[in-house]
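Q: Using only what follows, build the 3D model:
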Amino acid sequence: MKANSWLKRNWMWVVGGAFLSVHACTWLMQRAVRSSVHSEVTQQKDAKAD
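A: Here you go, the predicted structure:
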């Protein structure tokens, strides 16, 4: 019985999935940070207007 035959057959899918997962996570993190910064700037502008 070959223990790592699945990985040998599907290593390209594993690498591609990891690549896409990393990029999706960084994209989501950037979006969250941009949204947070945008809302903070909006709050500061509203505080200055008062």
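Q: hey, let's count contacts and neighbours off CA atoms from now on
A: Will do.
Q: where exactly do the helices run in the protein?
A: With DSSP state H, the ranges of helices along the chain come out as 5-9, 11-49.
Q: Also this sequence, please, to line up against the first:
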Amino acid sequence: MTEDVYKKMADDGKLDDDGRDMWSVETREVGGEQLAVYRSFWGWVV
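A: I've put the predicted structure just below:
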């Protein structure tokens, strides 16, 4: 990810106070397409 993305995530409250990424990313194949799926504390989002 770029720093801009991290900054936006921090602004959106998706990074904790120490700047750790609270989201993990997995790649899943859905319908023959590779999608990045983000796992947050609140569940799965695409």
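Q: After superposition, what is the TM-score?
A: TM-score of the superposed chains, computed with TM-score structural alignment, normalised by the length of structure 2, equals 0.26; 14 aligned residues with a Cα RMSD of 2.5 Å.
Q: picking that back up, can I get the helices of structure 1 in JSON lines with mean neighbour count?
A: Below are the helices of structure 1 laid out as JSON lines (neighbours: other Cα atoms under 10 Å):
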{"stretch": "helix 5-9", "mean neighbour count": "10"}
{"stretch": "helix 11-49", "mean neighbour count": "11"}
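Q: which residues does Val14 of structure 1 contact?
A: Val14 of structure 1 makes contact with Leu7 under the criterion Cα atoms under 8 Å, 6 or more residues apart in numbering.
Q: now with 10 Å?
A: The neighbourhood of Val14 of structure 1, defined by Cα atoms under 10 Å, 6 or more residues apart in numbering, consists of Leu7, Lys8, Leu20.
Q: Can I take it that Gln34 of structure 2 is in a strand?
A: Yes - under DSSP: H, G, I helix; E, B strand; the rest coil, Gln34 of structure 2 sits within a strand.
Q: So what's the residue count around it?
A: Residues near Gln34 of structure 2, counting by other Cα atoms under 10 Å, number 11.
Q: Which residue, neighbours along the chain excluded, lies closest to it?
A: Arg28 (5.7 Å; Cα to Cα, 6 or more residues apart in numbering).
Q: Could you check how many residues crowd around that neighbour?
A: Per other Cα under 10 Å, the neighbour tally for Arg28 of structure 2 reads 12.
Q: hang on, it packs against Arg39?
A: No - the pair Arg28 of structure 2 / Arg39 is not scored as a contact, 11.7 Å apart, by Cα atoms under 10 Å.
Q: Check which residues of whichever strand or helix holds Tyr6 of structure 2 are buried.
A: If you go by DSSP states H and E, Tyr6 of structure 2 is part of helix 3-11. For helix 3-11 of structure 2, the neighbour count (16 or more other Cα atoms under 10 Å) marks Tyr6, Met9, Ala10 as buried.
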